[in-house]
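>>> please find the sequence and the predicted model below.
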Amino acid sequence: MINFGEWLPDQPDHMNPGVVTATNVIPSASGYKPFPQLITYSNAATATIRGIFAAKDNDGNVSLFAGDGGKLYKFTPSSSNLTDVSKSGTPAYDLPGAERWRFVQFGEYVIAAGGTGEELQKWQLGTDTAFANLAGSPPKADFIAVVRDFVWVGNIDEGSGRVPFRVRWSGFNDIDGWTTGTDQSDFQDLPDSGAVTGLVGGEYCTILCERAIFRATYTGPPLIWQFDRVESQVGCRLPGSVCNYGSLTFFLSDNGFHAFDGQKATPIGNEKVDKFFEKDFNSNYKDNVSAAVDPLNQIAVWSYPSTSSATGDCDRLLIYNYALNRWSLVNTNTNYIAPFFSGGYTLDDLDNLSATLDGLSTVLDSQLFRGGEYFFGGSIDKKLATFTGDPLAATIETGEVGIATGMHGIVTRIYPYFEGGSVTMEVGTRNTPTSAVTFTSPVAMNVDGFCPFRAQGRYHRTRMNLTGNWSNAQGLDVDARQVGRR
């Protein structure tokens, strides 16, 4: 069997050691798995959603929040509505085009940062019915993270205008304590590395700047934090490209995709997908990019607008399996992607989704309907949405080979190896490396388990098309023979 290798669009099609197309799939150890359709989960917000966050209280109850340019919302499972829980005011918020909501949970509190035009917002789980300004006069900020027992913000405005290279942190275990020099609250300028483009919390703080990466490690008074520039040649060029799984942070730099482990940044897209992305990415709409990690599938995902998107809406997902170091591509429209927890549904609540059980777009026993269950999703058309639908139709195309040097060949049979769903196969041929590739019509597998062909040429490649409820695509076998030098 010829196993489907990794997707390598940056390599030539001819003698490509992997595959040249891997669309609407997730890389797996034995080939590729399906990627599910995006299913809407809520009713519409007022405007395009710019942030999503799920939090659990001490009893495990889930609260699902979202925000657009003018409001903050809490999802209500009983009605599927995004209920306006903004602070008082009309409009309550006014995020400019490039800003978005970023959330963290600190104990029983959810804190939201909406950029340098908005005060930090606070919600106490199980108690509050509306967001309110965080006390203590904290700065406005583009980025927010929880680091040990502190709330951190970066790229901030303290009332005198934006300071893009400054980070600041709260008092020890005190989200309302922002007086510099009191209870370990302070700030740090990083003036020679460009603007802060991302913060990642945890045991230490990862500070991504345009031209460097810093790690801040807690040392306690009097120094409080030790700042180390751990990368001086690599930075993050696109704030929306940052996502993390534990201490592993993924981002896009000026020279491609990288993973930072707290010690060093490692290229993950070099000679694989970096050139493809730069050619496919519509950078005129770079502010629409979002990124998130799906830990269940062990993938980091970037949603971006391609050059085919005239409106700038995101129409691609670039997927990186960080356990296998392999990539794939998904064609689907999204406004934003994020992991979150389901709010849970009763049978009566399901009436808000469909009048009949047969009309549900997701099977009844899906984790989508069980409260507190994790799933990967995002937003589309002002609505929350989840990747819990049926498998998308997928395409996997192998690299190109010649059957014998300088000789023509003919492919007569292809034996596809897959599980579930339906498959058709195509064979692409050409006679010179500079000629256009001509594909046969799709051929279904017959009762003997192969697809019959008479595809003649000097160079051959194959294309597998998968539809229905398929679960795994492993590879194929090919029957071919040499036919001469014509």
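Received it, and whenever you're ready, just let me know what you need. Numbering: from 1, shown residues only.
>>> CA atoms for contacts and neighbours, from now on please.
Will do.
>>> what distance do you get for the closest residue to Leu208 other than its chain neighbours to Ile156?
The shortest distance from Leu208 to any residue other than its chain neighbours is 5.0 Å, reached at Gly198 (Cα to Cα, 6 or more residues apart in numbering). In this structure, Gly198 and Ile156 are separated by 12 Å, where distance is defined by Cα to Cα, to the nearest Å.
>>> also this one, for the comparison:
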Amino acid sequence: MPGIFLDCANVVPYESGFQGAPTPVAVAAAALAAECRGAIVATKLDGTRRVFAGTQTKLYELTGSTWTDRSAGTYTGSSESRWSFCQFGDTTVASNLTDAMQSSASGAFTAIATAPKAKIVVSASSNFVIAFNTNDVTYGASPDRWWCCAQSDQTNWTPNVANSANTGRLVAIEGPIQAAMTLGDYVVAYKARGIFIGSFAGAPVVWQWNLVPGGEAGAVGQDAVCDIGGAHFIVSNDNFWLFDGTRPQPIGTGVVRKWFLDNSSPSYRNRTKASYDKQNNLVRVSFPSLASSGACDTCLVYHVVAKKWGRADTTLEAPLNYISPGVTIDGLDAYASTIDTLPNIPVDSQYWLSGGQVSAYFNTSHQLVSLNGITQASSFTTGDMGDDDAVTILDRFRVRYVNRPTTAIASGSFKFNEGDALVAGPSGAINDGKFDIRQTGRFHRIRVDMTGPHKETAFDGKPKVTGAR
């Protein structure tokens, strides 16, 4: 945040300020057999839930603490293929563009014979499954094509005016369809530099698509869009956007846009994954850094109410808003053999509640972990405080803590002209609510390193002109 933080680590915004980010804690489930390529918590019409995760070659369902193979054989996939899931009534639909589209109402998945292979599937409120970026026997590979099944019948994809199954292309702007998601009664399809909004129009068109004016707004990849409730959060190749169905609004300009471009890998930016933590109003944007060989190892965090940004780096394979089955006293043995070895999760966390929703992800060990552990190491670095025309002394720095961390150490640095290299200054632990740091320069910068949970609403450093009292 310009004027607030130049950088931070494991510090994220909340409504009144910033706080330490939670650490990951393993969910009581075995690791997947291979890299997770997509996951979903699917809710059926009666409210019961099924948790699915896909690898390149298999689809699994979480039953108890075990991942049960629900595949219709062994899938082919590709080095880049990811599973797209949607819930259509009681049926879960899965697709990865390479293999036949799959469905399961219970038990194992089976192929949908008449459906196209598709990169993306969504379930529309008008009782359609819509597929995007497809490959089929009639039209071949069609990255700009959409299909919809027969109304209320996900097993029938043969175009027919009588049942509203249909197909078409989105060609008003170049490029493949990168992502798609519902927005109320509408369906939104994203290209890299364009947004199309679709509405049910009935036969013979069935779905009417309009290009949304908005300049370069679009999605950088398949998982680069998330629903934040009434709007979409979008990661494009050069900015962050909010889209509520009218015009996309840029939200990264002058804040984190340049930082994102300078620190994300142009070669792997298409692997960016955006997910929404509804409980905390946080969007997590995970992306490959410049040093990454393709893994999403860096994470920006955006608070949709406070409109502030933080950073809490993790390396993930796939995000998931996990819904806990709940824990009873008798069931604690599944988590640990003793009280002392239970996960380090606050007792009031939704992790322990039946139906409690927590932000989670699959780590590089293919293990599902939830983000509700106690904060470990974290830090923030202030902007430069000072004046071009005065040499000043900074002898005290304060942080207004709502919740004070277990430990806190402030380290100073200074310079005499903007553009000069920083010179390391003194450091000190928190003492009586302040950090005693005495350094002289025209510009002063402070880094605060902390351990343990913390919340802060402000910081204050008052450089005094040399010789002043």
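Great, that's in hand. Just so you know, these numbers come straight off a predicted model, no measurement behind them.
>>> circling back: wait, the residue nearest to Leu208 of the first structure touches Ile213, no?
No: using Cα atoms under 8 Å, Gly198 of the first structure makes no contact with Ile213, being 9.7 Å away.
>>> give me the common contacts of these two.
Counting by Cα atoms under 8 Å, 6 or more residues apart in numbering, the residues touching both Gly198 of the first structure and Ile213 are Ile207.
>>> just give me the match in the second structure for the residue nearest to Leu208 of the first structure.
The pairwise alignment with the second structure assigns Gly198 of the first structure to Ala179, based on TM-score structural alignment.
>>> now that match: how far from Pro13 of the second structure?
Shown here: Ala179 of the second structure relative to Pro13 of the second structure, a distance of 28 Å by Cα to Cα.
>>> surely Lys258 of the second structure forms part of a helix?
Yes: Lys258 of the second structure forms part of a helix when assessed by DSSP: H, G, I helix; E, B strand; the rest coil.
>>> run a quick neighbour tally on the counterpart of it in the first structure.
Superposed on the first structure with TM-score structural alignment, Lys258 of the second structure falls opposite Lys275. Neighbours of Lys275 of the first structure under the rule other Cα atoms under 10 Å: 17.
>>> ditto for the one 5 residues further on
Using other Cα under 10 Å, Asp280 of the first structure has 15 neighbouring residues.
>>> cool, Phe287 of the second structure as well?
Residues contacting Phe287 of the second structure under the criterion other Cα under 10 Å number 30.
>>> show me the contacts for it.
Residues counted as contacts of Phe287 of the second structure (Cα under 8 Å, 6+ apart) are 264, 269, 271-273, 295-299.
>>> between those residues, which is closest to Glu456 of the second structure?
Nearest to Glu456 of the second structure out of the contacts of Phe287 of the second structure is Cys299 (Cα to Cα; 20.7 Å).
>>> surely the closest one is in contact with Ala312?
Yes: A contact is recorded between Cys299 of the second structure and Ala312 when judged using Cα under 8 Å, the distance being 5.5 Å.
>>> more crowded one of the two?
Here Cys299 of the second structure and Ala312 are compared on neighbour count by other Cα under 10 Å; more neighbours surround Cys299, at 25 against 22.
>>> could you tell me how far the residue mapped onto that one from the first structure is located from Trp178 of the first structure?
Aligned counterpart of Cys299 of the second structure in the first structure: Leu317 (TM-score structural alignment). When Cα to Cα is the yardstick, Leu317 of the first structure and Trp178 of the first structure sit 39 Å from each other.
>>> what about the residue nearest to Leu208 of the first structure, which SS state?
Assigned state for Gly198 of the first structure: strand (three-state reduction, three-state DSSP).
>>> tell me, how many residues neighbour it?
27.
>>> same question for Ile234 of the second structure.
As a burial measure, Ile234 of the second structure scores 30 neighbours (other Cα under 10 Å).
>>> these two touch, right, it and Pro248?
No: using Cα under 8 Å, Ile234 of the second structure makes no contact with Pro248, being 9.0 Å away.
>>> anything in contact with each of those two?
When contacts are counted by Cα under 8 Å, 6+ apart, Ile234 of the second structure and Pro248 have 241-242 as shared neighbours.
>>> tell me the buried residues in stretch 36-55 of the first structure?
By neighbour count, and taking 16 or more other Cα atoms under 10 Å as the criterion, the buried residues in stretch 36-55 of the first structure are 36-45, 48-55.
>>> same check on stretch 369-378 of the first structure?
Within stretch 369-378 of the first structure, the residues that qualify as buried by neighbour count (16+ other Cα under 10 Å) are 369-372, 374-378.
>>> distance to Leu190 of the first structure added to those residues, as JSON lines?
Putting those into JSON lines (distance: Cα to Cα, whole Å) gives the following:
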{"residue": "Phe369", "distance to Leu190 of the first structure": "46"}
{"residue": "Arg370", "distance to Leu190 of the first structure": "45"}
{"residue": "Gly371", "distance to Leu190 of the first structure": "43"}
{"residue": "Gly372", "distance to Leu190 of the first structure": "40"}
{"residue": "Tyr374", "distance to Leu190 of the first structure": "37"}
{"residue": "Phe375", "distance to Leu190 of the first structure": "37"}
{"residue": "Phe376", "distance to Leu190 of the first structure": "35"}
{"residue": "Gly377", "distance to Leu190 of the first structure": "35"}
{"residue": "Gly378", "distance to Leu190 of the first structure": "33"}
